[in-house]
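**Student:** Following is a predicted model, sequence given first.
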Amino acid sequence: MDLKNLLDVLIEKNRSLISQGHVATYIPELAKVDPKLLGTAIVDKEGKVYSSGDSKVYFAIESISKTVVLALALLDNGEEEVFKHVHKEPSGDPFNSIKKLETEEDHLPRNPYINPGAIMMTSLIKGKDPDDKFNRILNFMKRISEDDTLTLGTETYLSEKRTGDINRALAYYMKGQGVFSENVEETLDVYFRQCSINVTVETLAKIAGFFARGGVLTTGERVISQRQAQIVTGLIATCGMYDQSGEFLDNIGFPGKSGVGGGILCPLPSKEIGVAVFGPAIDKEGNSTGGMGILKDLSDKLNYDMF
């Protein structure tokens, strides 16, 4: 069976898992998304795309944007400076928890992929104002995905901004502890926008492929260093699925970064390929139920498990 046919089979096989999840409702715009959508894509090391299901549907990238922003923060500031502001450890807590900020002596976020760490990374992006910073993020995402169709989902952004009080609490807590130096409201405006960029599952597979190739475009052009790509991918593996990260890595064997919009991005450096799934019905940890079923089947059938 060729890869495209296999993806078609896995889409149908895992549709039953959709009923085990539900769309995110705490962001009103995400509550409007059709929960029955399901798509997947694989990008090989030459950049060829194989996809199936709802692979052309645009959806909000949400927390998967954190991988792109971490890469740009590393490019803007260097590794040493970035990790003065955030740790590299799994948190063991929900993505929007304040607990570790309170209990850690230095009050720094545990990693760049939980919300306080991601907000910290957004604050490190260079730019003269919020518009400039967001445009740099958007253009960087377009570049590494080799996809010029990406745009801001304005309604999602406004919905995030209206309902983002927990993120405000996290940022102001860090500000109050003296570890966050930028303007909170301006930084959060950029953060809400970066999470609201519209992508397809094919876009995510291309971004995953970029990191899997060690920061190199399909043209052979290097954008970030091998070391920077390793940092992004290593943290995806250990922290990308929040408090489900260990279980995901053990059961599926992929580095995976999820978003509550229903996407999961999986770079596989040993194969130099990018894998992605999209299914807006998510479980209580915020991860796509149908998407994780597809990834498990791909791991088993194609021997993609990194271990």
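**Tutor:** It's in. Because the structure is predicted, anything quoted here is derived from the model rather than measured.

**Student:** hey, let's count contacts and neighbours off CA atoms from now on
**Tutor:** Fine.

**Student:** Can you get me the start-to-end distance on stretch 120-127?
**Tutor:** The straight-line separation of the ends of stretch 120-127 (CA to CA, to the nearest Å) is 15 Å.

**Student:** which residues sit against that stretch?
**Tutor:** 69-70, 72-73, 76-77, 82, 85-86, 112, 133, 136, 180, 182, 187, 190-191 (CA atoms under 8 Å, 6 or more residues apart in numbering).

**Student:** So which residues of the stretch 201-307 of the chain form strands?
**Tutor:** Applying DSSP state E, counting those that start in this stretch to the stretch 201-307 of the chain gives strands spanning 257-258, 263-268, 273-278.

**Student:** Mind giving me the packing neighbours of whichever strand or helix holds residue 166?
**Tutor:** Using DSSP states H and E, residue 166 sits within helix 165-176. With contacts taken as 3 or more CA pairs under 8 Å, 6 or more residues apart in numbering; DSSP states H and E, helix 165-176 sits against helix 115-123, helix 184-195.

**Student:** For the chain, just list every one of the helices.
**Tutor:** Ranges of helices in the chain, per DSSP state H, are 3-13, 65-77, 79-82, 99-103, 115-123, 130-145, 154-163, 165-176, 184-195, 201-212, 226-239, 245-251, 289-302.

**Student:** how about these, which one is nearest residue 261?
**Tutor:** helix 184-195 (9.3 Å; CA to CA).

**Student:** where's that closest one relative to the chain centroid, distance-wise?
**Tutor:** Relative to its chain's centre, helix 184-195 lies at 16 Å (CA atoms, centre = their mean, to the nearest Å).

**Student:** The structure to be compared is supplied as follows:
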Amino acid sequence: MSNFGELQSLANSITAVTSPFRNYLNDLYEKYRSLNEGAVADYIPELALAKPEWFGVCVVTTEGQVFEVGDCDQLFTIQSISKAFVFGLALEDHGRDYVNSKVSVEPTGEAFNSIVLDEVTNRPYNPMVNAGAIATADLIKGKNGTERLKRMLEMFKRYTGRDHDINVPVFLSEKATGYRNRAMAYLMLNFGMVSEKIDETLDLYFQQCSIMVNARDLAMLSATLANGGVNPVTKQRAIDERYVQDVISVMLTCGMYDASGEWCYRVGLPAKSGVGGGITAIAPGKVGIGTFSPPLDVKGNSVRGIKVCEDLSQDFGLHLFNVAKPERNLQEWIAGGDGINDW
């Protein structure tokens, strides 16, 4: 099922017609659409073209229901959000032990583009910082760069249910300005953490960051992980079930750059952000959340997106470590009396 019109039709056919959650999401969107904090990323020239007012929120349940409001059709580049899912593909290609021999899973407390490796093992700290993501991209199998990119795009299609394009101007812009990433790659080559096909791997990494998505895609990505690796609408498996916990564990501890600890404390959901303005967040067994808003805070995370996820987590008790009765029952709010099965 490659046409999103078909995907949306199928999703809508099983989405509750009357749901308090739909109204809640509309109110949440209105609450934060006028928030003007943050700044659009401009260190990659093409990213600076994004409009600060763009704002979309989408939630997809593990039953395949789609709730969305705002600019959920607006395309943007996935950027660092791709890192989590490429990490999953590398695990499928090589298994945990080998991947972990090249990339650690420890939070750094450093900026995402820091040129730093573990002093003992010489590995990049985790797959969510640039050094770790480059090492992860290097692990993707294929006889050449074209085949490796094709496998990557096919993987994203399994998650979202539709084909994705590469934004060529963004790719070329990243390639032309990616000096720090080249420095990281050659440093890792020195320690045997990556292969000698540096240029091919860097192109692959820049291309994966330049994949075009929208807020709905981000919600479908996270809903697929929330559903044990199976797309809740197409029913296609996107990732081997045994590696889902690996991906979402690293997202929880490392997914929000050097604000990951604060995020884990306040929101408590596995998530990954990108400097394009996207956030994808997972409530395992329940829903996937996708938000898009280009203005970023000083850590590189979407200001409006963080607020939306904070409210959803607090209002519905979605924090992974929450033991208190939530203010609202997510099941009941989504079902709207339509008899949705318990999770």
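**Tutor:** Cool, the structure landed. None of these values were measured; they are calculated from a predicted model.

**Student:** Quick check: TM-score for this pair?
**Tutor:** For this chain pair, the superposition-based TM-score is 0.95 by TM-score structural alignment, normalised by the length of the first structure; 302 aligned residues with a CA RMSD of 1.3 Å.

**Student:** Helix 184-195 and the helix holding residue 166 of the first structure, what's the angle between them?
**Tutor:** Relative orientation of helix 165-176 of the first structure and helix 184-195, computed by axes from the mean of the first three to the mean of the last three CA atoms, to 10 degrees: 130 degrees.

**Student:** buried stuff in helix 165-176 of the first structure?
**Tutor:** Residues of helix 165-176 of the first structure classed as buried: 167, 168, 170, 171, 172, 173, 174 (neighbour count, 16 or more other CA atoms under 10 Å).

**Student:** Need the counterpart of the fifth one in the second structure.
**Tutor:** In the second structure, residue 172 of the first structure lines up with residue 186, judged by TM-score structural alignment.

**Student:** List the single closest residue to that match in space, sequence neighbours excluded.
**Tutor:** residue 198 (7.6 Å; CA to CA, 6 or more residues apart in numbering).

**Student:** swap in residue 186 of the first structure?
**Tutor:** Residue 186 of the first structure sits nearest to residue 130 (CA to CA, 6+ apart), 6.0 Å away.

**Student:** Roughly how far does that neighbour sit from residue 151 of the first structure?
**Tutor:** 16 Å.

**Student:** likewise residue 43 of the first structure?
**Tutor:** Counting by CA to CA, the gap from residue 43 of the first structure to residue 151 of the first structure is 21 Å.

**Student:** check contacts around the residue most central in space within the second structure.
**Tutor:** For the second structure, the residue nearest the mean C-alpha position is residue 81 (3.5 Å; CA atoms, centre = their mean). Residue 81 of the second structure makes contact with 209, 272, 273, 274, 278, 279, 280 under the criterion CA under 8 Å, 6+ apart.

**Student:** Need the counterpart of the third one in the first structure.
**Tutor:** For residue 273 of the second structure, the aligned position in the first structure is occupied by residue 258, per TM-score structural alignment.

**Student:** Could you check how many residues crowd around the residue nearest to that match when sequence neighbours are not counted?
**Tutor:** What sits nearest to residue 258 of the first structure in space, not counting adjacent residues and going by CA to CA, 6+ apart, is residue 264, at 4.2 Å. Residue 264 of the first structure: 31 surrounding residues under other CA atoms under 10 Å.

**Student:** Can you give me the distance of the equivalent of residue 61 of the first structure over in the second structure to residue 166 of the second structure?
**Tutor:** Residue 61 of the first structure maps onto residue 78 in the second structure, with residues paired by TM-score structural alignment. With distances taken as CA to CA, residue 78 of the second structure is found 10 Å from residue 166 of the second structure.

**Student:** And for residue 254 of the second structure?
**Tutor:** Where residue 166 of the second structure is concerned, residue 254 of the second structure sits at a distance of 26 Å (CA to CA).

**Student:** next one: residue 215 of the second structure
**Tutor:** In terms of CA to CA, residue 215 of the second structure sits 17 Å off from residue 166 of the second structure.

**Student:** In terms of neighbours, single out the busier of those two.
**Tutor:** residue 215 (32 against 18).

**Student:** Run through the residues that contact the more buried one.
**Tutor:** 56, 57, 58, 71, 72, 73, 74, 278, 290, 291, 292.

**Student:** From what I see, the first one and residue 67 are in contact.
**Tutor:** No: Residue 56 of the second structure sits out of contact with residue 67 when judged by CA atoms under 8 Å, with a separation of 11.0 Å.

**Student:** Based on its surroundings, how many neighbours for residue 288 of the first structure?
**Tutor:** Applying other CA under 10 Å, I find that residue 288 of the first structure has 31 neighbouring residues.

**Student:** Which residue in the second structure aligns with it?
**Tutor:** So, by TM-score structural alignment, residue 288 of the first structure is matched to residue 302.

**Student:** For that match, which residues are in contact?
**Tutor:** Contacts of residue 302 of the second structure (CA under 8 Å, 6+ apart): 38, 273, 275, 277, 278, 279, 292, 293, 294, 295, 296.

**Student:** okay, the residues you listed in CSV with distance to residue 261 of the second structure next?
**Tutor:** Listed next are these as CSV, based on distance: CA to CA, whole Å:
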residue, distance to residue 261 of the second structure
38, 20
273, 14
275, 18
277, 20
278, 19
279, 16
292, 22
293, 22
294, 22
295, 21
296, 18
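
**Student:** Who wins on neighbours among the residues you listed?
**Tutor:** residue 278 (33 neighbours).

**Student:** pretty sure that residue is in contact with residue 296, am I right?
**Tutor:** No: using CA under 8 Å, residue 278 of the second structure is not in contact with residue 296; the gap is 9.7 Å.

**Student:** so what's the equivalent of residue 198 of the second structure over in the first structure up against?
**Tutor:** In the first structure, the residue matched to residue 198 of the second structure (TM-score structural alignment) is residue 184. Residues near residue 184 of the first structure by CA under 8 Å, 6+ apart: 168, 171, 172, 175.

**Student:** can you check residue 152 of the first structure too?
**Tutor:** By CA under 8 Å, 6+ apart, the neighbours of residue 152 of the first structure are 193, 194, 196, 197, 198.

**Student:** Give me the distance between the aligned partner of the first one in the second structure and residue 194 of the second structure.
**Tutor:** Yep, that's residue 193 of the first structure we're talking about. Per TM-score structural alignment, the equivalent position to residue 193 of the first structure in the second structure is residue 207. Per CA to CA, residue 207 of the second structure is found 18 Å from residue 194 of the second structure.
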